[in-house]
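>>> sharing a sequence plus its predicted fold:
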Amino acid sequence: MNGSTAVHGALECIDEERTAVTDRGAAFETFARRVRAVPAERPVSTVSGHATAATPVAMATERSTRETTAATAADRCVTVREAFAETVRPHSIADHETDESLVETLAAELTEDVAVALATETGWTPALKRAVLESVATRRREVESLQELLRSERHTVEDAIDSIEEITAWLRSTADESLLQCDFDALRRKHERLEGYRSRLETLAAERQAQLTESTNRYGRGGTQRRTVVTSIYADLSVRHPVLSSATRLNEICGGCQRTVRAHLTRRV
């Protein structure tokens, strides 16, 4: 059954997504570690706690210090951007069909304010460092949330496969039986069994529909429907909702078999 194939293919999609999400989480963890290793300094004007005499030598020294500090701060912004490009960016743009600049990726992952600050190299200050790490922490929480959703999704698909395989196995085992050779009681039992299978499949589909309307915070506060995330996971399959497709198709098959059995029952009355 094509639907059965689709629902089995769903497991492969989930496992591929879990690997990608795990790698993304590891990339953010590595990036955070490298960011923490880059020291941040306050602007020179706020470092000294006492006034400096306005002599030519002192002014020249202060100007030189400012220039050196600014250059160092700019270099550290570059260091952070390079760390991001080497760790997070490959995972962020993996599914993109068009080129995206580093600044655009920074904005997408770490907010526009952080991206602008790093791109303009205005200074690697404690505040900017803190903002970068806070953005990373948010992304890592989203990764954990998605990992939890994928674990739940795999459990759902596995349960669906168990039911589908049980029903299809019974259908195949009885495919070669002649209904003409079945007595009334045997036909009635077949009819009741098919009715039970159809009820299970309808319940499976209804529960799946309800599950798809649940919210997930993958995309930040407020989240989005689970349906959106699931559709993305199964984008490479021939059907976007393999569980629903399989349950619906198998229910139709059971319905057809049940109508055939019912027709034989009515002839025996």
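Looks like it arrived, so ask away. Predicted, not measured: the structure shown is a model, and the values here were computed from it.

>>> from here on, contacts and neighbour counts on C-alpha atoms
Fine.

>>> how about the spatially most central residue of the chain: what's its closest non-neighbour residue?
With distances taken as C-alpha atoms, centre = their mean, the residue of the chain nearest its centroid is Leu146 (4.8 Å). Excluding the flanking residues, the one nearest Leu146 by C-alpha to C-alpha, 6 or more residues apart in numbering is Arg218, at 6.2 Å.

>>> can you give me the neighbour number for the one you found?
Residues lying near Arg218 (other C-alpha atoms under 10 Å) number 21.

>>> for Gly3, see how far away Leu204 is.
Distance, Leu204 to Gly3, using C-alpha to C-alpha, to the nearest Å: 14 Å.

>>> was I right to think the residue nearest to the centre of the chain contacts Gly223?
No: the criterion here is C-alpha atoms under 8 Å, and Leu146 misses it with Gly223 at 11.3 Å.

>>> buried residues of the helix or strand hosting Thr79, list them for me.
Following DSSP states H and E, one finds Thr79 within helix 56-87. By neighbour count on 16 or more other C-alpha atoms under 10 Å, the buried set for helix 56-87 is 62, 69-70, 72-74, 76-81, 83-85, 87.

>>> repeat that for stretch 116-124.
Using 16+ other C-alpha under 10 Å as the test for burial, stretch 116-124 gives 118-119, 121, 123-124.

>>> and the comparison structure, right after this:
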Amino acid sequence: MTTHVGRARRRVARERDAVEDKRAAYDRFRSRLESIPAPDTAGTGGTLVSTGSTSTTRPVREAFAETVAPVCEERLVGELLAAELGEGIATALTTDGASPPLRRAIRSESDRRRAELDAMNRALDAEADSLDRADETVEAIREWLIAANETALSSCGFEALSERHARLEGFRADCEALVRDRQAHLRRTTGADGQAGVRHHDLRGYLYEGFPVDHPVLVTATRLDGLSEECQRAVRAHLVRRV
């Protein structure tokens, strides 16, 4: 049986792959930009748009379409340009020419997006670490509960019942510690080189949209704590009978 934590780990693994692919795509796009010859911009001044041939913007659009667009959601290239690099750049790339300021703006926005993706990567790494720690706790408790359920309490002696009660008390303490650790994690922000930051609470909302629960770790820990408490009550009832 897979827990909410297990499903969350798979979701994070897929998202990490997607972000890494997009970061690599921006690296390729940035390299392509540097290989595109600068247009003849005599008389264009400092404006984003020049009045040269469309050949000055077509290579940039093609580079974006062949590198970044394939790793984004399926939309028109113009829409993706606006979403990824901004409306101003997208509009300028549909005009008759590209100026040096436009090329600088594209490089700047590409670097900004790479910084954002670096921050997302680090935040996802931190989320994966948090889920790994949670999974260790959750699986240890879950496996013990399943195994213990195969032995009837009526067949256990006083010593065995006492040990079982103590083990369950330890599990409850583990669940409480897991909740505290997870809550502390969600309050943190992860950045990359001081250029961008991702709040873990916001990332959680994005990652687990569509999940049956909003907080997979907290819900799982709370449910396991409740199960451990129920088992403790049953064990105590048998202990009282043996006194």
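Cool, got the structure. Note that the structure is predicted; figures quoted are calculated from it, not measured.

>>> the helices in the stretch 151-269 of the first structure, which residues?
Taking DSSP state H, counting those that start in this stretch, the helices of the stretch 151-269 of the first structure run over residues 184-212, 226-233, 242-268.

>>> to Ala32 of the first structure, which of those lies closest?
Closest to Ala32 of the first structure of these, according to C-alpha to C-alpha: helix 226-233, at 26.0 Å.

>>> so that closest one corresponds to what in the second structure?
Residues 200-207 of the second structure are matched to helix 226-233 of the first structure when aligned by TM-score structural alignment.

>>> any buried residues in the matching stretch, and which?
Buried residues in stretch 200-207 of the second structure (16+ other C-alpha under 10 Å): 200, 203-204.

>>> contacts for that stretch, please.
Contacts to stretch 200-207 of the second structure, defined as C-alpha atoms under 8 Å, 6 or more residues apart in numbering, come from residues 11-12, 123, 127, 185-190, 214-215.

>>> returning to what we had before: let's have the helices of the stretch 151-269 of the first structure in TSV, adding distance to Thr111 of the first structure.
Output for these, formatted as TSV (distance: least, C-alpha to C-alpha, whole Å):
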stretch	distance to Thr111 of the first structure
helix 184-212	29
helix 226-233	22
helix 242-268	35
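
>>> right, and the ones you listed - which one's nearest Glu134 of the first structure?
With C-alpha to C-alpha as the criterion, Glu134 of the first structure lies closest to helix 226-233 of the helices of the stretch 151-269 of the first structure, at 24.3 Å.

>>> check the fit of that closest one onto the second structure and give the mean distance.
By mean C-alpha distance after the TM-score superposition for the first structure, the fitted helix 226-233 of the first structure averages 2.4 Å away from its aligned residues in the second structure.

>>> just give me the match in the second structure for Thr5 of the first structure.
When the second structure is aligned by TM-score structural alignment, the residue opposite Thr5 of the first structure is Thr3.

>>> against Tyr206 of the second structure, how distant is its match?
In terms of C-alpha to C-alpha, Thr3 of the second structure sits 19 Å off from Tyr206 of the second structure.

>>> thought Ser178 was touching His264 of the first structure, still the case?
No: with contact defined as C-alpha under 8 Å, His264 of the first structure and Ser178 do not form a contacting pair (10.9 Å).

>>> tell me which of those two has more neighbours.
In this view His264 of the first structure and Ser178 are compared by other C-alpha under 10 Å, and His264 has more residues nearby, 18 against 8.

>>> from Arg164 of the second structure, how far out is the equivalent of the more buried one over in the second structure?
Under the alignment (TM-score structural alignment), His264 of the first structure pairs with His238 of the second structure. Counting by C-alpha to C-alpha, the gap from His238 of the second structure to Arg164 of the second structure is 11 Å.

>>> tell me the contacts of the residue nearest to Leu146 of the first structure?
Counting by C-alpha under 8 Å, 6+ apart, Arg218 of the first structure touches 142-143, 145-146, 224.

>>> ok, now Gly97 of the second structure?
The neighbours of Gly97 of the second structure, taking C-alpha under 8 Å, 6+ apart as the test, are 49-57.

>>> try 10 Å
By C-alpha atoms under 10 Å, 6 or more residues apart in numbering, the contact set of Gly97 of the second structure is 39-41, 44, 48-58.

>>> overlap of the contact sets of His238 and Arg164 of the second structure?
Contacts common to His238 of the second structure and Arg164, judged by C-alpha under 10 Å, 6+ apart, are 153, 156, 158, 232.

>>> looking at those, which is nearest Ala147 of the second structure?
Proximity of those to Ala147 of the second structure was ranked by C-alpha to C-alpha; the top entry is Leu153 with 12.5 Å.

>>> correct me if wrong: that closest one contacts Arg242.
No: using C-alpha atoms under 10 Å, Leu153 of the second structure makes no contact with Arg242, being 11.6 Å away.

>>> got any residues that touch both of those two?
Leu161.

>>> more crowded one of these two?
Per other C-alpha under 10 Å, whichever of Leu153 of the second structure and Arg242 has more neighbours is Leu153, with 17 against 10.

>>> Glu169 of the second structure matches what in the first structure?
Under the alignment (TM-score structural alignment), Glu169 of the second structure pairs with Glu195 of the first structure.

>>> ok, now which ones touch the closest residue in space to its match that isn't next to it in sequence?
Excluding the flanking residues, the one nearest Glu195 of the first structure by C-alpha to C-alpha, 6+ apart is Gln258, at 7.4 Å. Applying C-alpha under 10 Å, 6+ apart to Gln258 of the first structure gives the contacts 187, 190-195, 198, 252, 264.

>>> picking up where we left off before, tell me which of the buried residues of stretch 200-207 of the second structure is nearest to Ala83 of the second structure?
Closest approach to Ala83 of the second structure among those (C-alpha to C-alpha): Leu203, at 19.1 Å.

>>> and for the residue nearest to Arg226 of the first structure when sequence neighbours are not counted, the neighbour number?
The shortest distance from Arg226 of the first structure to any residue other than its chain neighbours is 5.0 Å, reached at Leu212 (C-alpha to C-alpha, 6+ apart). Using other C-alpha under 10 Å, Leu212 of the first structure has 16 other residues around it.

>>> tell me which residue of the second structure lines up with Leu212 of the first structure.
Matched to the second structure by TM-score structural alignment, Leu212 of the first structure sits across from Leu186.
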